[in-house]
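Participant: got a sequence here, can you model it:
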Amino acid sequence: MSLDAQTWVWDHSRSKGTARMVLALIADRCLDRDYIAYASVPALMKRANASRTAVRDALSKLTKDGELKRLDDRKGPRGETYYKLPNAARFLAEQAAEEGRRTAPTDPKSAPPDSVAGGPESRPGEQIPRPGGSRFRPEEIPRPRTVVNRR
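Facilitator: The predicted structure follows:
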């Protein structure tokens, strides 16, 4: 999901400079279709290579412009702030609805399978067999020569 959010930031966001970078870093952490992610100011500072003041200014500008919404009722595992990208969520939902209108319903028999038969996604936890003969088997292991220093 973060790829959709990141693509929206790079293609449609009106933010500039550090604000754009901070928004992209938050978009990188989005995991679901609600485009919600958590981040801390120190983590954003480190990843954006920006000062605390620059990150805080960027967050307030993004919030003021409506590209980022702070969710005060939720906290991350270490007390991080949750953010939502409302414009990205709205845009991508509209795009998905438009795609749904353009495509006709397909026959379930003709739809491509979700995963390749026999692939690792079809049976999680099962070990993938290794082809025979792929191990390195030296014929003889050379032994290091010991040098005796005789005077």
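Participant: going by C-alpha atoms from here, please, whenever you check contacts or count neighbours.
Facilitator: OK.
Participant: ok, K64 to C30 distance?
Facilitator: 20 Å (C-alpha to C-alpha, to the nearest Å).
Participant: structure for this one too, so we can compare:
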Amino acid sequence: MTLDAMHWVWKHSQSRGNARLAMLFVADQVRTPACEVRLSYADFVEALNASRSVVKAAVQKAAESGELEIVEQGKGTRPSLYKLPKAVGFTRPTASSGPESGPLDTPRDSPSGPESGPLSPNRDHASGPESGPEWAGIRPSSGPESGPHSPSPSPSKQEAPEQPAGSSDWGIPDEVRPLVDSMTASGVIVRWPFKGDQWFPVIALIRKCGIPALVAYARRTADRTHIDSARYFMRGWTELPPAPAAGTPVVRHLRPVAGQSPEDRGIF
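Facilitator: Sure thing, here's the model as predicted:
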């Protein structure tokens, strides 16, 4: 349910910026078919690493879009109940299996019989992160797919840590690796303690602001004080503006020169 809800947000939600981060956090916490979960503002503040006012604006914007519903307002120590109405009943597509993923034919007179071949439609042969343990570290999938008829994962998959799709051997998603490399090359050498679904807010910020803006902010901040962890930058990154659209004209400010008119400076 968690991965289905998160897949819906990633692929179908129209939310942007902080509202999208709030939606992803709600989807990550969903554990019921109704896509409902109780969360406090303190939970959002910790997850988005942002101020309460920023979180409140993000949740309100997501609610106004209709993609996030506040079913029940919090009262006292009881958190509010949130719901992703458009993700209810949604099932993420699984990797298809067919002739390309296995032998083209299985002899019917083989000892194992036709149903033991790799092309049996009753068996799940999806590979990759979606068929393994959930990113949030909840539990491996159970049921018929994990029974004795499902193929045993290779040793490399058993030993690999839970990571988003496309993670490198260092535990850093491929989409985040350019940011890490640019930070290190610019002299901002910090720890990246994110694990599993904790990388999603970083990926969202890369898509929102662009790597140059994130690196420039980190470089300015690191010049003022010693930074040990990349988590330190998350609050500031969250408040950066989105990257300008392609083709946006660049306005350069010119310093006035004594005795020079605006026309001489090219300002009309």
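Participant: picking that back up, with neighbour numbers in mind, choose between K64 and C30 of structure 1.
Facilitator: Using other C-alpha atoms under 10 Å, the more surrounded residue of K64 of structure 1 and C30 is C30, with 22 against 11.
Participant: show me what counts as buried in whichever strand in structure 1 runs longest.
Facilitator: Ordering each strand of structure 1 by length in residues (DSSP state E) puts strand 69-75 first. Of the residues in strand 69-75 of structure 1, K69, R70 count as buried by neighbour count, 16 or more other C-alpha atoms under 10 Å.
Participant: can you name the next helix or strand after it?
Facilitator: Proceeding N to C from strand 69-75 of structure 1, the next assigned helix or strand is strand 81-84, under DSSP states H and E.
Participant: now that following strand on structure 2. Mean distance?
Facilitator: Following superposition, strand 81-84 of structure 1 is found to deviate from structure 2 by 0.6 Å on average (mean C-alpha distance after the TM-score superposition for structure 1).
Participant: can you list contacts of that strand?
Facilitator: Strand 81-84 of structure 1 is contacted by residues 26, 34-40, 68-72, 74-76 when judged by C-alpha atoms under 8 Å, 6 or more residues apart in numbering.
Participant: if we go to 6 Å?
Facilitator: By C-alpha atoms under 6 Å, 6 or more residues apart in numbering, the list of residues contacting strand 81-84 of structure 1 from outside reads Y35, I36, A37, Y38, A39, L68, K69, R70, L71, K75.
Participant: stretch 55-65 of structure 2 now?
Facilitator: Residues from elsewhere that reach stretch 55-65 of structure 2, judged by C-alpha under 6 Å, 6+ apart: N18, A19, L68, E69.
Participant: buried subset of those residues as a PyMOL selection?
Facilitator: In PyMOL, this line selects whichever of these come out buried by 16+ other C-alpha under 10 Å:
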select buried, resi 18+19+68+69
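Participant: nearest to M1 of structure 2 among the contacts of stretch 55-65 of structure 2?
Facilitator: For the contacts of stretch 55-65 of structure 2, the closest approach to M1 of structure 2 (C-alpha to C-alpha) belongs to L68, at 16.2 Å.
Participant: ok, the nearest residue to the closest one once chain neighbours are set aside - contacts?
Facilitator: Distance criterion C-alpha to C-alpha, 6 or more residues apart in numbering; nearest residue to L68 of structure 2, sequence neighbours excluded, is L84 at 5.1 Å. The contact partners of L84 of structure 2, by C-alpha under 6 Å, 6+ apart, come to C35, E67, L68.
Participant: 8 Å - rerun?
Facilitator: L84 of structure 2 is in contact with A5, V26, A27, C35, E36, E67, L68, E69, counting by C-alpha under 8 Å, 6+ apart.
Participant: any idea how far it lies from L21 of structure 2?
Facilitator: Taken as C-alpha to C-alpha, the span from L84 of structure 2 to L21 of structure 2 is 14 Å.
Participant: T2 of structure 2 now?
Facilitator: Taking C-alpha to C-alpha, one finds T2 of structure 2 at 15 Å from L21 of structure 2.
Participant: the more surrounded of the two?
Facilitator: The neighbour comparison of T2 of structure 2 against L21 (other C-alpha under 10 Å) goes to L21, with 27 against 20.
Participant: between the contacts of stretch 55-65 of structure 2, which is closest to E46 of structure 2?
Facilitator: Comparing the contacts of stretch 55-65 of structure 2 against E46 of structure 2 with C-alpha to C-alpha places N18 closest, at 13.4 Å.
Participant: go ahead and confirm the closest one touches T238.
Facilitator: Yes. If you go by C-alpha atoms under 8 Å, N18 of structure 2 and T238 touch, sitting 7.0 Å apart.
Participant: which secondary structure elements does the host helix or strand of R101 of structure 1 contact?
Facilitator: In this structure, R101 of structure 1 is located in helix 86-102 according to DSSP H and E. With contacts taken as 3 or more C-alpha pairs under 8 Å, 6 or more residues apart in numbering; DSSP states H and E, helix 86-102 of structure 1 sits against helix 2-12.
Participant: distance from the helix it packs on to structure 2 after superposition?
Facilitator: With mean C-alpha distance after the TM-score superposition for structure 1, helix 2-12 of structure 1 averages 0.8 Å from its match.
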